[in-house]
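S.K.: dropping the sequence and predicted coords here.
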Amino acid sequence: MDGTLVDTEPYWMAAEVELVTSFGGVWTHDDGLALVGQGLWISAAILKSRGVDLELDEIVSWLTDRVQRQLDDVGVPWRPGAKELLADLRERGIPTALVTMSVRRMAEQIVANIPFDAFDEMVTGDEVTNPKPHPEAYLRAAELLGVEPQHCIAIEDSVAGLASAVASGATTIGVPHVIPLPDTDEHTLWTTLEDRTVDDLIELVTARTAAR
């Protein structure tokens, strides 16, 4: 979700800076980049190690509150082509699941801003034991959809997200945003989702299946 469907990474980074500085610490842009794609409780532990004197659950709740407030005040900043591809998937009757390390209340806020029923299922960071890069979240999403993971396509923007999706067995697409992604045979890189359609997804799956 964050960074793939919506450009909320700047919101998270601003919240991190505000939190760390409120405890007298220093948090740089590079520090923020290091948390992109990580599970929120992993991020919270790192922030705590940098002087944030709160419990992990409190840190997660504080950050989520700040990001949700920015979403209310500024709006939902969609990534290019994201809503359009989701709409094409729905029109073609292809089941979809949102897999995010954000907590459910924030994911529901984002989904509520989509002007159609975009997802059949949702797996969030507060509902898994093992966050990305572990494959649990994607395996759970496939289970909820009633399909095998190898019959799924996952779209990600972070290194941890890519690792999670690839480990699940899904055909994986990386769309770089605030951090570069490795170029390997394990996944496919697209520069953007703009002008991408279901036909592009089908073509990709067909090509990767033939190459196995």
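M.R.: Arrived safely.
S.K.: make it CA atoms for all contacts and neighbour counts henceforth
M.R.: Fine.
S.K.: counting contacts, what elements does the helix or strand containing A165 pack onto?
M.R.: A165 is part of helix 159-168, with elements assigned from DSSP states H and E. For helix 159-168, the elements it packs on are helix 136-145, strand 153-156, strand 171-174, judged by 3 or more CA pairs under 8 Å, 6 or more residues apart in numbering; DSSP states H and E.
S.K.: hmm, who's touching it?
M.R.: Helix 159-168 has contacts (CA atoms under 8 Å, 6 or more residues apart in numbering) with 37-38, 132-139, 149-150, 154, 156, 171-174, 181-182, 186-187.
S.K.: do that again at 7 Å, thanks
M.R.: Contact with helix 159-168 is made by 37-38, 132-135, 138-139, 149, 154, 156, 172, 174, 181, 186, as judged by CA atoms under 7 Å, 6 or more residues apart in numbering.
S.K.: the helices in this structure, which residues?
M.R.: 9-22, 29-34, 40-49, 56-74, 82-91, 104-112, 136-145, 159-168, 198-211 (DSSP state H).
S.K.: rewinding a little: between the contacts of helix 159-168, which is nearest L204?
M.R.: Nearest to L204, judged by CA to CA, of those is T172 at 9.7 Å.
S.K.: how much space between the residue located most distally from the centre of the chain and E194?
M.R.: Ranked by distance from the centre of the chain (CA atoms, centre = their mean), the top residue is G24, with 29.8 Å. Between G24 and E194 the distance is 41 Å, computed by CA to CA, to the nearest Å.
S.K.: count of neighbours near G75?
M.R.: Under the neighbour criterion other CA atoms under 10 Å, G75 is assigned a count of 12.
S.K.: go through the helices of the chain and pick out the most buried.
M.R.: helix 159-168 (a mean of 23; mean count of other CA atoms under 10 Å).
S.K.: against T197, how distant is I42?
M.R.: In terms of CA to CA, I42 sits 34 Å off from T197.
S.K.: scratch that, S164
M.R.: 23 Å.
S.K.: one more: E9?
M.R.: 25 Å.
S.K.: can you check G75 too?
M.R.: Distance of G75 to T197, computed by CA to CA: 25 Å.
S.K.: could you do D117 as well?
M.R.: From D117 to T197 the distance is 18 Å (CA to CA).
S.K.: another one to put next to it:
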Amino acid sequence: MDGTLVDTEPYWFLCQVELVESFGGTWSREDGDAMIGSGLWQSARVLQSHGVDLSEDEIIDRLTTAVLERAAVEIPWRPGAKELLAELRREGVPTALVTMSIRRMAQFMVDAIEFEAFDAIVAGDDVEHAKPHPEAYLRGAALLGVDPADCIAIEDSTPGLASAVAAGTVAIGVEHHAPLADDGPYIRRDTLVGTTVGDLRELHRAGRAVRDQAASDS
């Protein structure tokens, strides 16, 4: 969600800086970038190591509230994301939002879309294991009643792509704030702008070939 549907990573970073500095510590851009795509509880432990004297749940609650306050003023939608979702809905393609943000954050963003964009939501507080573990994507496919191999997962981070690949989906990496490897077992895409359902069908076929080749090489 963060980085693919909405560009809230800058909000998260600013809130992390404010939180760490409120406890007398420092937080760099490199610190923030290193946590892109990670689960919130893992991120909370990193913040604790930088001097934030709060429990993991307190950190997550405080950061989520701070980010939502900014999002209530403006939600920075990623280019092409809502347009692609709208076409998927018109074509009757089932969709799930799989995110490591907690449910109240995910629900806020989903409710802000002017149409019913998703059939299911899997949030960070719905799963035991965060990305790169495949649990979230496996749960998403199960909620949709589909085989993960028939799914496409769109991600912008290395942990997210690893989760999607491990779950058996065809993964598409759209690089944004964090660099992605050029030789990973996924399809690279520069942007979602102009992407159609027909494009996704072609990408799924290409992605299955990439995934099968990676499996045979391992």
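M.R.: Done, it's in. Treat the numbers as computed from the prediction; the structure is a model and nothing was measured.
S.K.: follow-up on the earlier one: tell me which of the helices and strands packed on helix 159-168 of structure 1 lies nearest to L89 of structure 1.
M.R.: strand 153-156 (11.7 Å).
S.K.: now that closest one: buried residues?
M.R.: I153, A154, I155, E156 (16 or more other CA atoms under 10 Å).
S.K.: find the residue closest to the first one in space, skipping its chain neighbours.
M.R.: Distances taken as CA to CA, 6 or more residues apart in numbering place T171 nearest to I153 of structure 1, at 4.7 Å, with adjacent residues excluded.
S.K.: next: the second one.
M.R.: Of all residues beyond its chain neighbours, the one nearest A154 of structure 1 is T172 (4.8 Å), with distances taken as CA to CA, 6+ apart.
S.K.: residues contacting the one you found?
M.R.: By CA under 7 Å, 6+ apart, the neighbours of T172 of structure 1 are I153, A154, I155, L162, A165, V166, H187, T188.
S.K.: any idea how far R69 of structure 1 is from it?
M.R.: Noted for T172 of structure 1: a distance of 32 Å to R69 of structure 1, by CA to CA.
S.K.: what do you get for V20 of structure 1?
M.R.: 18 Å.
S.K.: ditto for T96 of structure 1
M.R.: 27 Å.
S.K.: what do you get for T206 of structure 1?
M.R.: 42 Å.
S.K.: how about D126 of structure 1?
M.R.: For D126 of structure 1 relative to R69 of structure 1 (CA to CA), the value is 19 Å.
S.K.: over to V52 of structure 1?
M.R.: In terms of CA to CA, V52 of structure 1 sits 21 Å off from R69 of structure 1.
S.K.: just H134 of structure 1 next, same as before
M.R.: 29 Å.
S.K.: same check, this time on E143 of structure 1
M.R.: E143 of structure 1 sits 33 Å away from R69 of structure 1, going by CA to CA.
S.K.: related to what we said a few turns ago, overlap between the contacts of T172 of structure 1 and structure 2?
M.R.: Here is what carries over to structure 2 from the contacts of T172 of structure 1, by both residues aligned by TM-score structural alignment, their matches' CA atoms under 7 Å: I153, A154, I155, L162, A165, V166, H187, T188.
S.K.: mind putting those residues into TSV with distance to Q109 of structure 1?
M.R.: Putting the kept ones among the contacts of T172 of structure 1 into TSV (distance: CA to CA, whole Å) gives the following:
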residue	distance to Q109 of structure 1
I153	24
A154	21
I155	20
L162	24
A165	24
V166	27
H187	30
T188	29
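S.K.: from those, pick the one nearest R79 of structure 1.
M.R.: Scanning the kept ones among the contacts of T172 of structure 1 for proximity to R79 of structure 1, where the rule is CA to CA, the winner is I155, at 12.6 Å.
S.K.: surely the closest one meets T171?
M.R.: No. Applying CA atoms under 7 Å as the test, I155 of structure 1 and T171 come out as separate, 8.7 Å apart.
S.K.: H187 of structure 1 and P180 of structure 1: what is the separation?
M.R.: Taken as CA to CA, the span from H187 of structure 1 to P180 of structure 1 is 14 Å.
S.K.: quick check: R66 of structure 1 touching A14?
M.R.: No. Applying CA under 7 Å, one finds R66 of structure 1 not in contact with A14, separated by 8.9 Å.
S.K.: got the contact list for V103 of structure 1?
M.R.: Counting by CA under 7 Å, 6+ apart, V103 of structure 1 has contacts T124, G125, D126.
S.K.: quick one, which of H187 and P180 of structure 1 is more surrounded?
M.R.: H187 (20 against 12).
S.K.: check contacts around the more buried one.
M.R.: T171, T172, I173, G174.
S.K.: same question for E148 of structure 1.
M.R.: A142.
S.K.: how much space separates the residue opposite it in structure 2 once aligned from I172 of structure 2?
M.R.: Using TM-score structural alignment, the equivalent of E148 of structure 1 in structure 2 is D147. Distance from D147 of structure 2 to I172 of structure 2, counting by CA to CA: 17 Å.
S.K.: before we move on, what about D61 of structure 2?
M.R.: The gap separating D61 of structure 2 from I172 of structure 2 is 30 Å, by CA to CA.
S.K.: do the same with A86 of structure 2
M.R.: 19 Å.
S.K.: for Y186 of structure 2, same thing?
M.R.: 6 Å.
S.K.: swap in G194 of structure 2?
M.R.: 15 Å.
S.K.: the more surrounded of the two?
M.R.: Between G194 of structure 2 and I172, counted using other CA under 10 Å, I172 has the larger neighbour count: 23 against 11.
S.K.: ok, A137 of structure 1 touching V123?
M.R.: Yes. At 6.3 Å, A137 of structure 1 and V123 qualify as touching, with contact defined as CA under 7 Å.
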